[in-house]
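Asks: predicted model follows, preceded by the sequence.
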Amino acid sequence: MKRRNFIATAAVGSAGLASGSAMTSDQVLPQTFKLKHNINHSVCEWCFSDIPFEDFLKTLKELGVNAIDLIGPDRWPILKKYDIHCSMCNGAEISLTEGWNNPKYHEQLIKNYTEMIPKVAEAGYTNLICFSGNRNGINDYVGLQNCVDGLSQIIPLAEKHGVIIQMELFNQVNHPDYMCDNSLWGVELCKHLGSDNFKLLFDIYHMQIQEGDIIRSIQNYHPYFGHYHTAGVPGRHEIDETQELYYPAIIKAIHDTGFTGYVAQEFIVTWEDKIAALKDAFMRCDV
């Protein structure tokens, strides 16, 4: 192709991609929305919090999505009403910045998780989130040992009740000074704890920003990953052609590892039709 013709053709294609956020549902979605269910789909409710909670649950049921992330005990009865599973529970943590890497929070965290773990199990759920906390001058090696010292006091209870404690990985752009900011540190923590009841919540958005090479990380460290979150990079928006990650390949890599947990959508919607954006994301992640 002549260079001049190539540039003109490429310009048209780029214009089409740039207009992705303005797409309507009938432009980006097949006429019939139907999931294959080779992937256990979920979604983080906070991204759609402007939709009344029960209305959102009804929509998920209509889509054939039976799980939702980051819901605490106060709303579990509503999930039961609509037969929606809580794929990642919260409510035991102190905050994202005050976590297991600092011994001064251990007493409160141990109390919180000791109370929450039986509740999670009694409700029929499995996953409970936790955070490393910020460094605040603590060396990464010291912080890792602090996490081991604290978490090892609740892991036996988690094992008894069949609950998996999952520490989320964050990047340094959105969460400056957060300690669990790379796969290797998190995997090392898993190895030190030596329990199938402690895993990493691998947030694809965060780790693309922090370390990249997403598929290689999934292939190399998947035994330590118990849950996945999605979002587009840059911007944490839709996972369509407006961003740099190709999610069908990523989800295929997850599926190829034999993963049977949940992949939860966690992007900030820019489309006018938020449910259309969510449908599009589910379809892209439905291998």
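Replies: Everything's here; your move. Computed from a prediction, not measured in an experiment: that's the story for all the values here. Numbers count the residues shown, from 1 in each chain.
Asks: drop to CA atoms for contacts and neighbour counts, all remaining ones
Replies: OK.
Asks: give me the distance between the two termini of stretch 158-170.
Replies: End-to-end distance of stretch 158-170 (Cα to Cα, to the nearest Å): 23 Å.
Asks: for stretch 252-267, that is, sorry about that
Replies: Terminal residues of stretch 252-267 lie 19 Å apart, using Cα to Cα.
Asks: what of stretch 230-245?
Replies: 10 Å.
Asks: so for that stretch, what gets flagged as buried?
Replies: Neighbour-count burial for stretch 230-245 flags 230-233, 236-243, 245 (criterion: 16 or more other Cα atoms under 10 Å).
Asks: which residue comes closest to Ala123 once chain neighbours are left out?
Replies: What sits nearest to Ala123 in space, not counting adjacent residues and going by Cα to Cα, 6 or more residues apart in numbering, is Trp76, at 7.8 Å.
Asks: hang on, that neighbour in a helix?
Replies: Yes: per DSSP: H, G, I helix; E, B strand; the rest coil, Trp76 lies within a helix segment.
Asks: and the comparison structure, right after this:
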Amino acid sequence: MVNAPLLHMMAGIASPQDAVALASYKDCLAFAADAAGAEGVGVVIEPLNGRDMPGYFLDSFERAVEIIDDLGHPNVRLQFDIYHRQVMRGDVLTALEAIMPLIGHVQIASVPRRNEPGTGELDDFRIFAALDALGYGGYVGCEYRPAAGTVAGLGWMEKVRSGSGFH
């Protein structure tokens, strides 16, 4: 048994236009969601950008939302990775607002170098505030590469704790 509330089901490498791959992915996702749900575990799917993961099947947020909607499985949610969204399409805040009901987990890394929050082109602290305002109650996973080492890379957390990073 897995002692985690969510499992991330990856899509693998295949052409996004491959109908057989889509049908197989949906079948496997439904099977995994049923099995995980029986153990009280949710399943999340995550679109990945083609710059970092060329050839990845689940290459857009629109496709992920479509798959979730098509399956209609209560145990399947979206893993919203802010880094991937910004690289793919931008418009992070509007997308969060539009698809918040489908989001099961959020991840963050700065864009473009995938370093800690507060070091890239987005106002990560504004995004944190938006997540709060939208009622997101889950964890925000940190999937970044610290620019100057792990300890220094955790310095942004002080802004979150003190509230000084929020607008």
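Replies: Received the coordinates, thanks. No experiment lies behind these values; they were computed from the predicted model shown.
Asks: next, the TM-score between them, please.
Replies: Superposed pair, TM-score by TM-score structural alignment, normalised by the length of structure 2: 0.87. Supporting alignment: 163 aligned residues with a Cα RMSD of 2.0 Å.
Asks: from Ile71 of structure 1, how far out is the counterpart of Gly120 of structure 2 in structure 1?
Replies: Residue pairing (TM-score structural alignment): Gly120 of structure 2 is matched to Gln243 of structure 1. Distance of Gln243 of structure 1 to Ile71 of structure 1, given as Cα to Cα: 28 Å.
Asks: what does Asp196 of structure 1 give?
Replies: Distance from Asp196 of structure 1 to Ile71 of structure 1, by Cα to Cα: 23 Å.
Asks: for Lys160 of structure 1, same thing?
Replies: 22 Å.
Asks: now do Asp181 of structure 1
Replies: Between Asp181 of structure 1 and Ile71 of structure 1 the computed distance is 23 Å (Cα to Cα).
Asks: just want the most central residue of structure 2.
Replies: Nearest residue to the geometric centre of structure 2 (Cα atoms, centre = their mean): Phe80, 2.5 Å.
Asks: neighbours of the counterpart of Asn171 of structure 1 in structure 2, just the number please.
Replies: Under the alignment (TM-score structural alignment), Asn171 of structure 1 pairs with Asn49 in structure 2. Applying other Cα atoms under 10 Å, we find 22 residues neighbouring Asn49 of structure 2.
Asks: residues contacting Asn49 of structure 2?
Replies: By Cα atoms under 8 Å, 6 or more residues apart in numbering, the residues touching Asn49 of structure 2 are Tyr56, Asp59, Ser60, His84, Arg85, Val87, Met88.
Asks: let me see the contact set for the aligned partner of the third one in structure 1.
Replies: Taking TM-score structural alignment, the alignment pairs Ser60 of structure 2 with Asn182 from structure 1. Applying Cα under 8 Å, 6+ apart to Asn182 of structure 1 gives the contacts Leu169, Phe170, Asn171, Met207, Gln210, Glu211.
Asks: quick one, strands of structure 2?
Replies: 6-8, 42-45, 76-81, 103-108, 140-142 (DSSP state E).
Asks: among those, which is the most enclosed?
Replies: strand 76-81 (a mean of 26; mean count of other Cα atoms under 10 Å).
Asks: and it, what does it pack against?
Replies: The contact analysis (3 or more Cα pairs under 8 Å, 6 or more residues apart in numbering; DSSP states H and E) places strand 76-81 of structure 2 against strand 42-45, helix 61-71, strand 103-108.
Asks: in this structure Val28 of structure 1 contacts Asp280, no?
Replies: Yes: between Val28 of structure 1 and Asp280 a contact is recorded at 7.0 Å, counting by Cα atoms under 8 Å.
Asks: of these two, who's got more company?
Replies: Neighbours per residue, other Cα under 10 Å: of Val28 of structure 1 and Asp280, the larger number sits with Asp280, 20 against 14.
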